[in-house]
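A.B. asks: Can you look at this prediction? I've put the sequence above it.
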Amino acid sequence: MLHADLDSFYASVEQRDNPRLLGRPVLVGGGVVLAASYEAKASGVRTPMNVQQALRLCPHAVVVPPRMHAYSAASKAVFEIFRDTTPEVEGISIDEAFLDVGGLWRIAGSPVEIAQRLRARVRAEVGLPISVGIARTKFLAKVASAVSKPDGLLEVPPEGELQFLHPLPVERLWGVGAVTARALHERGIRRIGELAELGEGPLAAAVGPAAGRHLYALSRAQDPRRVDTGRRRRSIGAQRALGRRVRADDEIEAYAHGLADRLGRRLRAARRVCRTVVLRMRFDDFTRATRSHTLPEPTDRDAVLLHAVRTLLTAALPLIHERGLTLIGLSLTNLDDADSMQLTLPLEARADSTLDSTLDALRDRFGSDAVTRAALLHRGTGLTVPMLPD
């Protein structure tokens, strides 16, 4: 397995396209740091951090606005190289993927040779640094790529897996976040080797049976998962930060409509339909809440999605007035393929030419902001972060 991960992706694209930024600390973002170059990370800058806080840590950093179209184009170019290397590619995000190269020994050489050529091609053809981890399992390959950063290559041979893994901190294990790490630290467990020595039983008592079984297996370098080339999203979502300023109801509704339009377009582009609409809210005290509505039948129609969003938002307005809203998000879940959708009476074929499809075509040709809702004029549609296909 290879785990290939572009280094500080957004910031690296900015440094590639503007040579004056090479070797300088770069922050990509506006109010929040979306990405930081390694020169900025050396000063303690992390994502997502407030830009002002980041500048206090790194006063000489250069702040540049995000250019999502440039990052999307760079990602597509890199994934073309991945798929030219092996047909077994599982994208994790727009800047990282797993590649199964186990069957390429005779035609392409050893995994290390394949990784070396891949890194050289990404540097020569796309102009970006990329780190690659090589291991027998996906988990170890991902850890190896993280350890090799920046712009590195690291192989973990099968006979050296535990020697590589056990000295690392427990935070390197998938599933160990702040809460789990604190529970382990309280028991004196800070290294993966110490966790492995503890055993599955005591570990399950500390973090729960499922988590204990999962973490113990990883601590023994056991990860049976294969590269999954057919994985599709189980949900799609989008969100918009609103800041601390009090927003009028019509402004909040306009932003919700803009998010619904964006998600409806993604649904149709992926030829999928959804059954459940989820409204996500973050309040002024940083607490969160969700509200969901399940539709009678799957849909990809904007009018149906908007009706569900309005219903959810109307019901949530008293809570928003009481606690203040700093972020609004929407998710579409219970996804299915549009081609396999159960027809309802009357049994008529779905029209290919609709208002939704016409607006999609206009936005595809002239840009996402070519057609927008009147309520969003002078408010913008917010950042659209590039993602893998849905």
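C.D. replies: Arrived safely. Residues are numbered from 1 along each chain as shown.

A.B. asks: When you work out contacts or count neighbours from here on, use the C-alpha atoms and nothing else.
C.D. replies: Fine.

A.B. asks: wait, what's in contact with Gly199?
C.D. replies: Tyr216 (C-alpha atoms under 8 Å, 6 or more residues apart in numbering).

A.B. asks: any idea how far Leu140 is from Met1?
C.D. replies: Distance, Leu140 to Met1, by C-alpha to C-alpha, to the nearest Å: 9 Å.

A.B. asks: and these two? which has more neighbours close in?
C.D. replies: Taking other C-alpha atoms under 10 Å, Leu140 and Met1 do not tie; Leu140 has more neighbours (27 against 24).

A.B. asks: which residue packs closest to the more buried one, ignoring adjacent ones?
C.D. replies: Spatially, and ignoring its direct neighbours in sequence, Leu140 is nearest to Ala221 (7.1 Å; C-alpha to C-alpha, 6 or more residues apart in numbering).

A.B. asks: so that neighbour, which of the three states?
C.D. replies: Three-state call for Ala221 (DSSP: H, G, I helix; E, B strand; the rest coil): coil.

A.B. asks: for Val278, same thing?
C.D. replies: What three-state DSSP gives for Val278 is strand.

A.B. asks: what sits against it?
C.D. replies: Contacts for Val278 (C-alpha under 8 Å, 6+ apart) come out as 290-293, 330-333.

A.B. asks: same check, this time on Gly382
C.D. replies: Arg240.

A.B. asks: still on that earlier bit, for Leu312, see how far away the residue nearest to Leu140 is.
C.D. replies: In terms of C-alpha to C-alpha, Ala221 sits 45 Å off from Leu312.

A.B. asks: Same question for Thr276.
C.D. replies: Following C-alpha to C-alpha, the distance that separates Thr276 from Leu312 is 12 Å.

A.B. asks: Presented hereafter is structure B, for comparison with structure A:
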Amino acid sequence: MIGIHGMAAGPLQPIPGDSVVSRQHPATADDPGAVTSRRWVLHIDMDAFFASCEQLTRPTLRGRPVLVGGTGGRGVVAGASYEARVYGARSAMPMHQARRLVGVTAVVVPPRGAVYGVMSGQVFDALRSRIPVLETLSFDEAFGEPAELAGASVAQVHEFCAELRALVRDRTGLVASVGAGTGKQLAKIASGLAKPDGIRVVSPAEQQQLLAALPVRKLWGIGPVADAKLRSLGIETVGAFAALPEVEAVSILGSSVGAALHRLARGIDDRPVAERAEAKQISAESTFEHDIVTLDRLRLAIDDMAASAHRRLARDGRAARTVVLKLKKSDMSIVTRSFTLPYATEDLATLTAAAQRSAIDPRELGPVRLVGVGYAGLSDVRQESLFPELDRRPELAAMVGEDLPEVDEPVLAAAGRGGHLGPEPSAAAPDGAATPGDDVVPGGAAAPGNGAVTSGVEHPPVEAAAPHWQPGTDVHHPGFGHGWVQGAGQGRVTVRFETRSTGPGPARTFAADDPALSRADPLGSLD
């Protein structure tokens, strides 16, 4: 595994298991690299995108186990660096569970959608310079079908993918894995096999063998309900499903999807690669095996669907203002209710509370067989929705009709310390004193140097930071430039001053009410 900072500048090498034919050595009929396909689809997937963006723009985090997501009691991991994944942490996992797995070295930072949006745009701009038509799936992945690869050999496709990865890395500093196959499904499976930091080209000769061994759940379009139905019939692999007569597949999964899924299982995937219109609503829904007849069970289902839709919202990179609850009754009639917030947010607790406000007791409505939660009124994420002080306002809780969960402070570095990010507990000393190598700036303007430049104003100890500095917040200082809050507490705030271009920067500790510190646009970290 190679972190962003450890990427070599030379040509990329194939991962083990790839068949590659160099341009200097013509392929023979017996050479796997000579296999050609009339059509090659690529799936480009950025490696640990959210965490990689944080490590890129905050160089101190490079090589460390980074968890991106909410820090509250109901916080969810939006992204995990590969250093964190070694411990078992992964996206969509409850943050408290990920923290337990990684331990005290975990660095938890709130998501910065504005940064991810700009970086995503830079990645796609680089890709479009080689592949004019991209079908983007989210912030960090896309399909492409380069016209120049029509009829190309496996070796030629591999070489194209290597050039594409190098282009993305050179222009953005980020790492992409690329998969290639004769259709979208195989390309996506291949990119998963290529991770991290690699290339995998699935040739027509091997695709059926590769598909056959996969769990049937891996087949595009097979969800939990269909998976359970197939498994109950003893059909556990894609190969077993492909071996069924098509008419039987249709009888099991229905006429609308059965035939299409059966074709995919047999490696037949002629779906075109096309630009996608931006979604107006992002949602998730589930049909339950047994009707929901109690409010408590309905609320649990709403929580699950709100979290599922939120994962898609996070990958989309936008915030939502309107929350829609969809309930399908046992008589197949549908009831929808919506609630509109005073501002767009991507905070899971706020969105879930809004969905719960619309819940109707099944004892009054009737048995419920399907629950769905959708997010609409989508807009680009800005800092206000990434650091949702508004979400803690009592008036919002009143609007939503119930108390919103408080946003917990980040895990303390040690007993008695203020909130702190990262595996360097010394950065936020319990008595507010400077730690070795860091300058304390008690107040007023300051300039870089070996010692602190103070205003001469003595600040007495304070019980709480004012203003409230949340770890992970982007800040600006007229003397030190752009930085981010690494720790805060006991009237002090520790800021790490660094951006994408600076390399690891110094940490400085200030009085929490220092007027020289101000909130900054997160995009300043891209400089």
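C.D. replies: Cool, got the structure. This structure is a prediction, so every number in the text was calculated from the model and none was measured.

A.B. asks: and for Thr276 and Leu312 of structure 1, which residues touch both?
C.D. replies: 292-293.

A.B. asks: Confirm for me that the residue nearest to Leu140 of structure 1 is in contact with Lys138.
C.D. replies: No - counting by C-alpha atoms under 8 Å, Ala221 of structure 1 stays clear of Lys138, with 9.9 Å between them.

A.B. asks: and those two? which has more neighbours close in?
C.D. replies: Lys138 (24 against 21).

A.B. asks: who's in contact with the counterpart of the residue nearest to Leu140 of structure 1 in structure 2?
C.D. replies: Under the alignment (TM-score structural alignment), Ala221 of structure 1 maps onto Gly267 of structure 2. Under the criterion of C-alpha under 8 Å, 6+ apart, the neighbours of Gly267 of structure 2 are 186, 207-208, 211.

A.B. asks: Show me the two of those residues that sit farthest apart.
C.D. replies: The two members of those with the most space between them (C-alpha to C-alpha) are Leu186 and Gln208, at 9.8 Å.

A.B. asks: burial of Gly380 of structure 1, as a residue count?
C.D. replies: 13.

A.B. asks: next one: Ala277 of structure 2
C.D. replies: Neighbour count of Ala277 of structure 2, defined by other C-alpha under 10 Å: 8.

A.B. asks: how far away is it from Thr322 of structure 2?
C.D. replies: The gap separating Ala277 of structure 2 from Thr322 of structure 2 is 20 Å, by C-alpha to C-alpha.

A.B. asks: try Arg231 of structure 2
C.D. replies: 38 Å.

A.B. asks: Same question for Arg315 of structure 2.
C.D. replies: Here Arg315 of structure 2 is placed at a distance of 18 Å from Thr322 of structure 2 (C-alpha to C-alpha).

A.B. asks: now swap in His262 of structure 2 and tell me
C.D. replies: 37 Å.

A.B. asks: Run through the residues that contact Arg337 of structure 2.
C.D. replies: Taking C-alpha under 8 Å, 6+ apart, we find Arg337 of structure 2 in contact with 324-326, 358.

A.B. asks: returning to what we had before: can you list residues touching both of Leu140 and Met1 of structure 1?
C.D. replies: Ile134.

A.B. asks: What count of nearby residues applies to Leu370 of structure 2?
C.D. replies: Neighbours of Leu370 of structure 2 using other C-alpha under 10 Å come to 22.

A.B. asks: Quick check: it is in a strand.
C.D. replies: Yes - counting by three-state DSSP, Leu370 of structure 2 falls inside a strand.

A.B. asks: hey, where'd the strands end up in structure 1?
C.D. replies: Here structure 1 has its strands, by DSSP state E, at 2-6, 26-29, 33-36, 62-64, 89-93, 96-99, 130-134, 153-155, 236-241, 272-283, 288-299, 325-333, 336-337.

A.B. asks: need the ones you listed in CSV with distance to Glu197 of structure 1, can you?
C.D. replies: Listed next are the strands of structure 1 as CSV, based on distance: least, C-alpha to C-alpha, whole Å:
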stretch, distance to Glu197 of structure 1
strand 2-6, 27
strand 26-29, 42
strand 33-36, 37
strand 62-64, 46
strand 89-93, 31
strand 96-99, 29
strand 130-134, 25
strand 153-155, 25
strand 236-241, 40
strand 272-283, 41
strand 288-299, 38
strand 325-333, 40
strand 336-337, 44
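
A.B. asks: Figure out which of those is closest to Ala375 of structure 1.
C.D. replies: Using C-alpha to C-alpha, the strands of structure 1 put strand 236-241 closest to Ala375 of structure 1, at 15.4 Å.

A.B. asks: Residues touching that closest one, excluding its own?
C.D. replies: By C-alpha under 8 Å, 6+ apart, strand 236-241 of structure 1 touches 255, 259, 262-263, 326-333, 382, 390.

A.B. asks: All good on my end, thank you.
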